[in-house]
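**Student:** Pasting the sequence and the predicted model now:
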Amino acid sequence: MTAASRKPLQIAITTGEPAGVGPELTAQALAAAAAHWPDAQFTVLGDAGLLEARAKAVGVDWAHLTGGTRVRVAHRPLAVAAQAGKLDAANGRYVLGLLDDAIDGAVAGTFDAIVTAPLQKSTINDAGVPFTGHTEYLAERTRTPRVVMMLAGTGARPLRVALATTHLPLKDVSAALTIDGLLETLAIIDHDLRRDFGLPVPRILVTGLNPHAGENGYLGHEEIDVISPALKLAAERGIDARGPYPADTLFQPRYLEGADCVLAMFHDQGLPVLKYATFGEGVNITLGLPIIRTSVDHGTALDLAGTGRADAGSLIAAIDAAVSMARNRRGA
């Protein structure tokens, strides 16, 4: 089958918290960059009236954008009218419904990838639904025993940072790190970087947990007891994972040169560095799922909603990553 005869990739975009910037950023991203992906069609999941209103507020001709075959709207009505910048728990289940629709479509094969605009966890919890985050919810809904959160920059040699643990209190991180768990995490990173990113032999650099990577046991034993044994087993499986390295020195160009991903032990060990380097153009990617999911590197930005001052760069990058990953997976 030639590239010209292939069916277009189907990309779903959930517009997230209706009081936040998700609806308008979706309109801005597609208006600015839909032509960048000629082999893709987009399904925008959200309330049709809300999307039209927010698009108008930021100067996007929504009727023109959705008037052809490239962009369509899958309407799900709001529970109550949404006001920019003002959260309402009545719409918590609406937000979750958008995500459910996207996941169900991707699992069924209707969508080749899903891109998620930011949501507000508190709104969903206030609606009576326990909710930790997109990553955990995607794992639960797809019955995936382990997923890996990875954030990535853009460019020819992007910085990628994956996490061994995600939304945990710092006091619980050490207990959550196990040899088997780290080995499985490394296997997921290696597998998905090969399949979805076209990297034949990914090189993964692994941080320690403690300052100075434990300093030979003087500052902690996790490196000796857990991380190093996991790396040894990974090497035996053909995974190029190296470390553990002190996190305070690893994120330098001379160490990152030739690396495809850094695996950090906890959320705030790796992500501050990546967000400092790439914020506004970074992409949040969930590895290990049976479906492709990417997202933005920022939150709902309630203070910017409806003003036209929010930057769609991260959402454009997330769409670009989803399309690229879908192309690679289709060609695998």
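**Tutor:** Structure's in. What do you need?

**Student:** Please count neighbours and contacts with C-alpha atoms only from this point.
**Tutor:** Fine.

**Student:** Ends of stretch 196-206, what's the gap?
**Tutor:** 21 Å (CA to CA, to the nearest Å).

**Student:** what about versus this one:
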Amino acid sequence: MSSRPTIAVTMGDAAGVGPEVVVQSLLDPAVAGLADLLVIGDAGRLRLAADLLGVDADIRAVASPAEAQYLPGRIAVVDLGLIPDDLPFGRLSPVAGDAAYQYVRVAGELAITGRVQAICTAPLNKEALHAAGHRYPGHTELLAALTGTEEVSMMLSTPKVKVIHVTTHIGLIDAIARIDPPLVERTVRRGHRAMVDAGIPCPRIAVCAINPHAGENGLFGRGEEAEKIVPAITVLQADGIDARGPVPADTAFFLAGRGDYDLVVAMYHDQGHGPVKVLGLEAGVNITVGLPVIRTSVDHGTAFDIAGKGIADPGSMKEALRQAVQLAPTAADA
């Protein structure tokens, strides 16, 4: 048995840039040499992507990870055969939405049964996913449901800043209503564990406030910091976790960027995503924390506006694969 981990790479929405960034990434010797990279997707679509990119790729369909051979210039793919040859790039498609769901489902089954050691996902389109009848806000919630996990967190990782979210794909008013001390505490604990597992034994964690200036002693908001965040920080600190705050979000990200904090806890989606995306999508990786399997992802969408043009940047996909390898056990250890 190979000592290298096997990473299941889901192709994402076939109408988006997923096939292109997957092909580019797996043909990069610096990436392909890190692990056994097995695509879950559609061989025909990957061949079309390779043609659009003007690259030579030996794309081989296999029935299972055991059949795959990982050679330079070769891409092994568990071919589900769900994408018609004439599916256009850049257009919303329920067919592509269902296929993206099936890729994740198969990858999840392979990971749960130990036949792969991690999952790395190319982007799916939420509207296409819903049009196909799969009512999940995104990959994070889908994988939680497939693995029977009650609660997970989204962590965004860049070379400068790492962010974990208390809430993600819900409206702002609903997010504020959902935030409470137990949820904040559980999120911080998941983030703390992830950082420890990544080799930081005593991570310094900034917990963002909800309101501007952390409420400015009641001037802004209705006391949400004192009600929803402070009790959680008190419990965490009593347990020896270095959680500090509530910290105004604008200050927290500045301080984390200069190295004062190892992790920032964002209260809602845009509070965490905005600063990370300013740093550049090619540097960002999405990690799902709390699953029984390792999962990383690109931190960009399906980019329908450039899909099929051969110009998609594979930087985030390559970094997501690198981090999946770093987090995954070897096949011999699994």
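**Tutor:** Good, I have the coordinates. In this text the structure is predicted, and so the values were computed from the model without any measurement.

**Student:** Make sure H192 of structure 2 is actually in contact with P203.
**Tutor:** Yes: the criterion here is CA atoms under 8 Å, and H192 of structure 2 meets it with P203 at 6.7 Å.

**Student:** okay, those two: which has more neighbours?
**Tutor:** Per other CA atoms under 10 Å, whichever of H192 of structure 2 and P203 has more neighbours is H192, with 24 against 19.

**Student:** Alignment lookup: the more buried one to structure 1.
**Tutor:** H192 of structure 2 maps onto D190 in structure 1 when the alignment is built from TM-score structural alignment.

**Student:** quick one: contacts for its match?
**Tutor:** With contacts taken as CA atoms under 8 Å, 6 or more residues apart in numbering, D190 of structure 1 has the following neighbours: V201, P202, I204, I239.

**Student:** what's the counterpart of the last one in structure 2?
**Tutor:** By that I understand I239 of structure 1. Checking TM-score structural alignment: I239 of structure 1 goes with I241.

**Student:** Then the third one?
**Tutor:** Under the alignment (TM-score structural alignment), I204 of structure 1 pairs with I205 in structure 2.

**Student:** tally of neighbours for that match?
**Tutor:** 25.

**Student:** in terms of contact, does it touch A266 like I think?
**Tutor:** No: I205 of structure 2 lies out of contact with A266 (CA under 8 Å); the separation is 10.8 Å.

**Student:** Overlap in contacts, H192 and P203 of structure 2.
**Tutor:** I241.

**Student:** Show the contacting residues for V152 of structure 2.
**Tutor:** Neighbours of V152 of structure 2 in contact, by CA under 8 Å, 6+ apart: T140, E141, A144, T288, V289, G290, L291.

**Student:** 10 Å instead, please
**Tutor:** 140-141, 143-144, 165-167, 186-187, 190, 288-292 (CA atoms under 10 Å, 6 or more residues apart in numbering).

**Student:** got it, and A96 of structure 2?
**Tutor:** By CA under 10 Å, 6+ apart, the neighbours of A96 of structure 2 are 12-16, 82-84, 87, 102, 124-125, 128-129, 131-132.

**Student:** one more time with 6 Å, if that's ok
**Tutor:** D13, A14 (CA atoms under 6 Å, 6 or more residues apart in numbering).

**Student:** That one matches what in structure 1?
**Tutor:** Checking TM-score structural alignment: A96 of structure 2 goes with N91.

**Student:** Which secondary structure state is assigned to its match?
**Tutor:** helix (DSSP: H, G, I helix; E, B strand; the rest coil).

**Student:** so which helix or strand takes in A234 of structure 1?
**Tutor:** If you go by DSSP states H and E, A234 of structure 1 is part of helix 228-236.

**Student:** And that helix against structure 2, how far off on average?
**Tutor:** Helix 228-236 of structure 1, aligned to structure 2 and superposed, deviates on average by 0.8 Å (mean CA distance after the TM-score superposition for structure 1).

**Student:** any idea how far V60 of structure 1 lies from A31 of structure 1?
**Tutor:** 7 Å.

**Student:** from what I can see the match of I204 of structure 1 touches L263, true?
**Tutor:** Yes: using CA atoms under 6 Å, I205 of structure 2 is in contact with L263, at 4.9 Å.

**Student:** Do a quick rundown of the helices in the stretch 201-334 of structure 2.
**Tutor:** Using DSSP state H, counting those that start in this stretch, the helices of the stretch 201-334 of structure 2 run over 224, 230-238, 249-257, 269-278, 315-327.

**Student:** In structure 1, which residues correspond to the fourth one?
**Tutor:** Alignment note (TM-score structural alignment): helix 269-278 of structure 2 is matched to residues 267-276 of structure 1.

**Student:** Please say which position in structure 1 F253 of structure 2 maps to.
**Tutor:** By TM-score structural alignment, F253 of structure 2 lines up with F251.

**Student:** just A15 of structure 2 next, same as before
**Tutor:** Using TM-score structural alignment, A15 of structure 2 lines up with A19 in structure 1.

**Student:** how close does that match sit to A305 of structure 1?
**Tutor:** 7 Å.

**Student:** Need the residues touching each of the two.
**Tutor:** Residues touching both A19 of structure 1 and A305 (CA under 6 Å, 6+ apart): A84, G85.

**Student:** which stretches of the stretch 51-200 of structure 1 form strands?
**Tutor:** Secondary structure of the stretch 51-200 of structure 1 (DSSP state E, counting those that start in this stretch): strands at 71-75, 113-116, 148-152, 160-163.
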